[in-house]
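Asks: Provide a 3D model corresponding to the input given below.
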Amino acid sequence: MAEAETIQKTGVIKLRVRLILCLMIVVLVGGTVLSGCNFGSSGNNSSSTGAEDGAGSDAAPKQILNMIEGDEISTLDVAKDMSAVSANAMNSLFDGLFRYNDKDQPELALAQEYKVSEDGLTHTFILRDAQWSNGDPVTAHDFEYGWKRVMQEKGPYISLFELASLLNVNKILDGEMKPDDLGVKAIDDKTLEVKLSVPSPMLEMLLALPIFMPHNQKFVEQAGEKYGLEYDKVLSNGPFVMTDWKHDQSWQYKKNDRYWDAENVKLEEINVFVVKEGSAAVNLFDTGKVDRAVNLSPFDVTGYEGSEHFIKMATTSNSFIRLNPDFAPFKNENIRRAISMAVDRESLTSIVLNDGTIPSYGIVPANFAISPDNMYFRDVNGDLSKDTKEEAQALWQKGLSEIGQTKLEPTLIFSDVDWSKKTAEFLKAQLEKDLPGLTLKLKTVPHQQRVKQEKAFEYEMSLSTWGADYNDPTAFLDMWVTGRAANRMKYSNPSYDELFAKSTMETDPKKRYDMLLELEKILIKEDAALVPLIQFGNLILKRSNVKGLIEHYSGIEYSLKWAYIE
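Replies: This next block holds a predicted model:
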């Protein structure tokens, strides 16, 4: 669901000169001074795991966590955006009806209990006693207002409301009804009624996402257009509050003493620094200035293999090439299929990237979304876009003949981050060699510019990314329904749309899963609509005495609620 410029991949521009100078100091004098960079907390430039202050080895460690994110928060307004970094922040600042646990499953949060009608269409939630960080009570009215506000704003991830099958959502989007007609109603301060158009097998999983968090109407309206854009223009009801935000540099959380579950929150302070270069992140980790470093390459972590501080994990984020049918040659199925079949994904992942990334031959990632028969989706559906170079070349020549051309010169746009540059350069060299007559022009653009061009269909080929916000294949299959905001490719197949609609209403898990398998086959095997490329890995440095920090495999990237310093 979310645009997946993942944490380890998110460097978009060069580090600020000020940060570079500070890191030069680290190299020159062994990291003994970093006060000019404001690393550390509350004027103290040592991390939570740094040298003792004379209290003795048995002194309780300060519950202060210093960590790195690979990019800036875009907004804290859940109705406007939900990028990976923003979603991580929202997960620390807000609580919804549910929250993801250490098994990536939803558990009750602000809802202390709920019941479902026999037909599965009415869900009634009873809220626990909770407060906003300003002392206002969190009520069912906050959920009703928040969800209807999302419908009013029509943000980029409103399709999650469709996937949840909220009553009247499609008619509201089509302009036949108003946001006030959405199937959510506060019966009283403690009782929230949610009505669906059809039973939704994923409702609980979706309700744990930031877009379903409550909004304090009075605060939102007072903040106006600045809501969610500054630390004092956001109101929390989650485990932490934001107490500082220096844009493109850092932000700070402190424990929310008004949080309903505050007794289980151990961290008192969290300092997050925006560092977009892996080498810079490792320098800060090496010198004890941060406790968790991301945005790393294999070169950055040389020497950490086998270390208790080193985490190497798969992700559910992937990269693929969008093919714009407005570029006439891409209307030809054999041209599209030949390009996909010709890509040497094994060489790209093992030689060029070599960071735990693996080849991808479908849109749904590996080791993801277990079937009713206890098998992963990718294992069941197999490799849908894998054939020999010779077969790809035969289809290529057939396609060129069908369109009456002997050569093609499409332009590939890609974000200005390291992995993306390496991938684009590899694709140019390899495809031009194996597909005679192809000249692949390369154009680097900032990440947000790439997304903007995709939305406007102002591209021919785009090296795109996507990541799962919940543990279900629809996180990758929903986006190709005709007219979906995330489609960005004008892909439209009535059979696909009809089958997807049926899958959202199917309550038999086996039948539903079979439908989802068939949807991917239509998209990749039958239509060759796009070019699957790679599934990202993730390299993380985290101090071994940082406990309880959950690294999620899908959905939110991590949770800080239960973290503590041992």
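
Asks: Going by C-alpha atoms from here, please, whenever you check contacts or count neighbours.
Replies: Fine.

Asks: Show me what the longest strand along the chain is packed up against.
Replies: The strand that spans the most residues within the chain, counting by DSSP state E, is strand 310-323. Helices and strands touching strand 310-323, by 3 or more CA pairs under 8 Å, 6 or more residues apart in numbering; DSSP states H and E, are strand 461-467, strand 531-542.

Asks: now the next helix-or-strand element following that strand, how far from the chain's geometric center?
Replies: Scanning forward in sequence from strand 310-323 by DSSP states H and E, the next helix or strand is helix 333-342. Mean C-alpha position of helix 333-342 versus that of the full chain (CA atoms, centre = their mean, to the nearest Å) differs by 28 Å.

Asks: next one: stretch 395-411
Replies: Mean C-alpha position of stretch 395-411 versus that of the full chain (CA atoms, centre = their mean) differs by 36 Å.

Asks: What segments of the stretch 251-400 of the chain are strands?
Replies: 269-274, 292-293, 310-323, 358-359 (DSSP state E, counting those that start in this stretch).

Asks: And the last one, what does it pack against?
Replies: If contacts are counted by 3+ CA pairs under 8 Å, 6+ apart, strand 358-359 sits against helix 345-347, strand 531-542.

Asks: one more, for comparison:
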Amino acid sequence: MRILLLLLLFVAGCQRETLVERANREQKLIVSVGVDPETLDPQLFSSTNSLHVIRALFDGLMRPNAEGEAEMGLAERCERSPDGLTYTFYLREGRWSNGDLVCAQDFCFAYERILSPNLASPNAQLLYVLKNAKMFAEGKCAFADVGVKRIDDRTLALTLEQPPSYFLSLLYHPAWFPLNKGSVLKHGAIDDRNNEWAEPQNIVTNGAFCLDEAKQGQFIEVRKNPSYWNAAAIQLAKIRFEIIPDNNTEERAFRNHRLHVTETVPFSKIAYYQKERPKCVVVTPSRFSYYYLLNVDNPTLSSKDVRQALSLALDRESLRNLRQVPAFRLLPDYTRCPALTTTEFNPDKAKACLARAGYPNGKGFPKLTLTINNMESHKKTAEKVQEMWRKHLNIFVEIESLDWKVYLSRRRSGEFEIARGGWFADYNDPLAFLEIWKSHAANNYTHWSSETFDALLDASSHQSQGARTQTLAEAEKVLLEASPLIPLYFVNEIRLVDESVQHWKPNLLGWHLYEHVEVQQSKGLQ
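Replies: Below you'll find the model as predicted:
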């Protein structure tokens, strides 16, 4: 009996500690971000993969709470002028990861950089609410004329063109984060897009975590910042962002106790986890609008009839599953903006539109290419859409699957005909989804332009809330009728989250607040 007991103790002692168990002991969260972030520059990123890491590394004046509403961040308090146009922010004492104090001038420098015409930031339009910001971005005035003023080292004043109700929620987007002037200029000019200040070996940050180690295509690891203003509230010692582009590889890593949180779940595995480990399946309602972009510079797609035919030929209900909710418009329901028009599935109308464009029954229609990034879910959607276009329009569209960074580059430069696209709201307002379609907007990859649409968005900034909501609904109607995009579905976020992870609560915008998260050693995987 004694020998058996000793043998059991020996076997137990030889059992290897899993990565998740060790991470729990070390208070380290291991989370997949899918593909490699294209940049850690808060002013140049354009993907949620980058956003996950940037939000851990940087901090702004305001931050979102669990409901997606604005609460004080690096700003301890703010005052609003009687006319509602000037906000004065009083900063907490914060430090950069190189030891420098975070001061008002860091915000002034950051705002001058993001608005610089040569930088061509995809997020610059978020600052156009500032007085003369758009004028400066167009090279029509000096930065001194922009509504940004350093009162003293701990006081910053921002003056607006108009007082939008959503202004404070704008401020927790990374476009509004401060930058360490010395670290940026050490590696290049203020408006140099190729400046390497945000490379892992150079980056200086002010957020809840500091960059500890990074290996391209493998992982990014950050550690708790002891100088962060709210460091006492942070439970995690480290976060390791794993780069795992393949959904199936990611799921295996979770199943083998190598991940706390996945970026997504393969379709084929959802039912298994719902039955066998339901507590690990976390579903967050639709916040992401998924659509296809139609490049109107293409001779074929310049025809509104062709664009409408491609949209009318799609049975969106056939795309429905736990993750995908069919979209018949651009705006998700939570925006509370009325739908004045919607897309529909009508093969007969689709054929009529195509015939009117000069392609009866698809005859003579040139071959087009649908460009996606190489992920299982995008491929499955593309193949279903490809088949619907073949069946209902008698046309063939080739699918081109690219590496993530190549796909981003091609989309940004307009080197596509039809491309996968999608958008998370940058702030809690319908305008967050609509303003990217304005003429010449950096994220308007379709190159579609409408004076009517632009005028409606501009008019909305001067209106009362009720009138404004109606104006934005009219703008969406103009956009949908022109069809430079094809809404497909809204995406429910589905992740696998280990039971040891506590307080993993995405807010209304789908942003995860790592400051609230902790891992408990006593609740590791069984």
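
Asks: Could you dump the helices and strands packed on strand 310-323 of the first structure into a markdown table with mean neighbour count and distance to Tyr496 of the first structure added?
Replies: Shown next, in a markdown table, are these (neighbours: other CA atoms under 10 Å; distance: least, CA to CA, whole Å):
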| stretch | mean neighbour count | distance to Tyr496 of the first structure |
| --- | --- | --- |
| strand 461-467 | 24 | 20 |
| strand 531-542 | 24 | 18 |
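
Asks: Pipe those strands into CSV and attach distance to Ser347 of the first structure per row.
Replies: Below are these laid out as CSV (distance: least, CA to CA, whole Å):
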stretch, distance to Ser347 of the first structure
strand 461-467, 17
strand 531-542, 11
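
Asks: Using JSON lines, please lay out the helices and strands packed on strand 358-359 of the first structure together with distance to Thr423 of the first structure.
Replies: Output for these, formatted as JSON lines (distance: least, CA to CA, whole Å):
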{"stretch": "helix 345-347", "distance to Thr423 of the first structure": "10"}
{"stretch": "strand 531-542", "distance to Thr423 of the first structure": "10"}
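
Asks: Quick one, which of those gets closest to Val364 of the first structure.
Replies: Proximity to Val364 of the first structure (CA to CA) singles out strand 531-542 among those, at 9.3 Å.

Asks: which part of the second structure lines up with the closest one?
Replies: Aligned using TM-score structural alignment, strand 531-542 of the first structure spans residues 486-497 in the second structure.

Asks: Quick one: distance of that stretch to the chain centre.
Replies: Counting by CA atoms, centre = their mean, stretch 486-497 of the second structure comes out at 13 Å from the chain centroid.

Asks: One more: stretch 332-351 of the second structure?
Replies: The answer for stretch 332-351 of the second structure is 24 Å, by CA atoms, centre = their mean.

Asks: what about that stretch, start to end distance?
Replies: Terminal residues of stretch 332-351 of the second structure lie 28 Å apart, using CA to CA, to the nearest Å.

Asks: Go through it and flag the buried ones.
Replies: 332, 335, 337, 339, 343-344, 347, 350-351 (16 or more other CA atoms under 10 Å).

Asks: Which of the helices and strands packed on strand 310-323 of the first structure sits closest to Glu69 of the first structure?
Replies: strand 531-542 (11.2 Å).

Asks: What does Tyr87 of the second structure correspond to in the first structure?
Replies: Alignment note: Tyr87 of the second structure maps to His123 in the first structure; criterion TM-score structural alignment.

Asks: excluding its backbone neighbours, what's nearest that match?
Replies: Excluding its sequence neighbours, the residue lying closest to His123 of the first structure (CA to CA, 6 or more residues apart in numbering) is Val116, at 4.6 Å.

Asks: dump the residue contacts of that neighbour.
Replies: 122-124 (CA atoms under 8 Å, 6 or more residues apart in numbering).
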